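Engineer: What follows is a predicted protein model with its sequence.
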Amino acid sequence: MSYGLTVWDEQGNVQMTTDDFTYQVLHSQVYSMSENGGVHVINVSGFDPATCSAVILPTEAASQSQMESTAYGLPYTSLAPGVITIYAVRPGSPPASGYSLLRFRLLVMRFSN
């Protein structure tokens, strides 16, 4: 291996290399949801739910009243190979059930080859 990290034990045996396990960031971008039932369809090359993860990270602190409101809850996420879809309202929910106004970072990582 010409780059990366290798860990050896006391006897000089390789215990771990970046060939064994590593994270690769496939996508990192900030998004905002809207009151009109916004939907974000994000195409991410190489994304596979079996070997990757998608994480929604809020970018702003919420006040106590905002935390008690559904408007600042996490949006609904649907995963498929190559595509991540994020909905402000859970599909099929009645309009009065609430929506997300959250501003967030979508971080997509591959954890296995």
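Structural biologist: That came in fine, so what should we check first? Numbers count the residues shown, from 1 in each chain.
Engineer: contacts and neighbour counts: CA atoms only from here.
Structural biologist: Fine.
Engineer: pretty sure Pro49 contacts Ala80?
Structural biologist: Yes. Judged on Cα atoms under 8 Å, Pro49 makes contact with Ala80 at a distance of 6.6 Å.
Engineer: Which one's more surrounded, these two?
Structural biologist: Neighbour count, other Cα atoms under 10 Å: between Pro49 and Ala80, Pro49 has more, with 15 against 12.
Engineer: For Pro75, give its distance to Met67.
Structural biologist: Distance from Pro75 to Met67, counting by Cα to Cα, to the nearest Å: 14 Å.
Engineer: next one: Ser45
Structural biologist: Counting by Cα to Cα - Ser45 and Met67 are separated by 34 Å.
Engineer: got it, and Gly37?
Structural biologist: 19 Å.
Engineer: Okay, one more to line up with it:
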Amino acid sequence: MDTDSFTYQVIHNALYNLSLNPVITVNIPGFSVSNCVATILPTEASTGDYANNALPYMSVAPGVVTVRSKNPGETGNFGSLIKFRLLVMRFKN
């Protein structure tokens, strides 16, 4: 894929920190599960502690992206504490 076959528009680009809040819910007007994508980009290098530096769990719904420090089905108190950029784009073929 390249920009000759589709176009995209960044509709959200912000930094977040899971060590401050284990569940981050971001309202994104215009977000649709059919033509949008959300990506988590870590902003700091891993320190080697697997649980604290793991990629978080993300779920999407119309107008909302939710990032959790761990999968809601997991037991225990361990979860990701990373700082990350949430990049959300809308695309069109």
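Structural biologist: Ah, there it is. In this text the structure is predicted, and so the values were computed from the model without any measurement.
Engineer: Need the TM-score from the superposition.
Structural biologist: For this chain pair, the superposition-based TM-score is 0.86 by TM-score structural alignment, normalised by the length of structure 2; 90 aligned residues with a Cα RMSD of 1.8 Å.
Engineer: circling back: which of Gly37 and Met67 of structure 1 has more neighbours?
Structural biologist: Between Gly37 of structure 1 and Met67, counted using other Cα under 10 Å, the more crowded position is Gly37 (16 against 12).
Engineer: ok, now how distant is the more buried one from Gly98 of structure 1?
Structural biologist: 10 Å.
Engineer: Find the residues that touch each one of these two.
Structural biologist: Val89 (Cα atoms under 8 Å, 6 or more residues apart in numbering).
Engineer: need the contact list for the alignment partner in structure 1 of Gly30 of structure 2.
Structural biologist: When structure 1 is aligned by TM-score structural alignment, Gly30 of structure 2 is paired with Gly46. By Cα under 8 Å, 6+ apart, Gly46 of structure 1 lies in contact with Leu26, Pro81, Gly82.
Engineer: how close does the residue mapped onto the last one from structure 2 get to Gly30 of structure 2?
Structural biologist: Spelled out, it's Gly82 of structure 1. Counting by TM-score structural alignment, Gly82 of structure 1 lines up with Gly63 in structure 2. For Gly63 of structure 2, the distance to Gly30 of structure 2 equals 6 Å [Cα to Cα].
Engineer: neighbours around Cys36 of structure 2, how many?
Structural biologist: Cys36 of structure 2 has 19 nearby residues by other Cα under 10 Å.
Engineer: Report the central residue of structure 2.
Structural biologist: Nearest residue to the geometric centre of structure 2 (Cα atoms, centre = their mean): Ile40, 3.9 Å.
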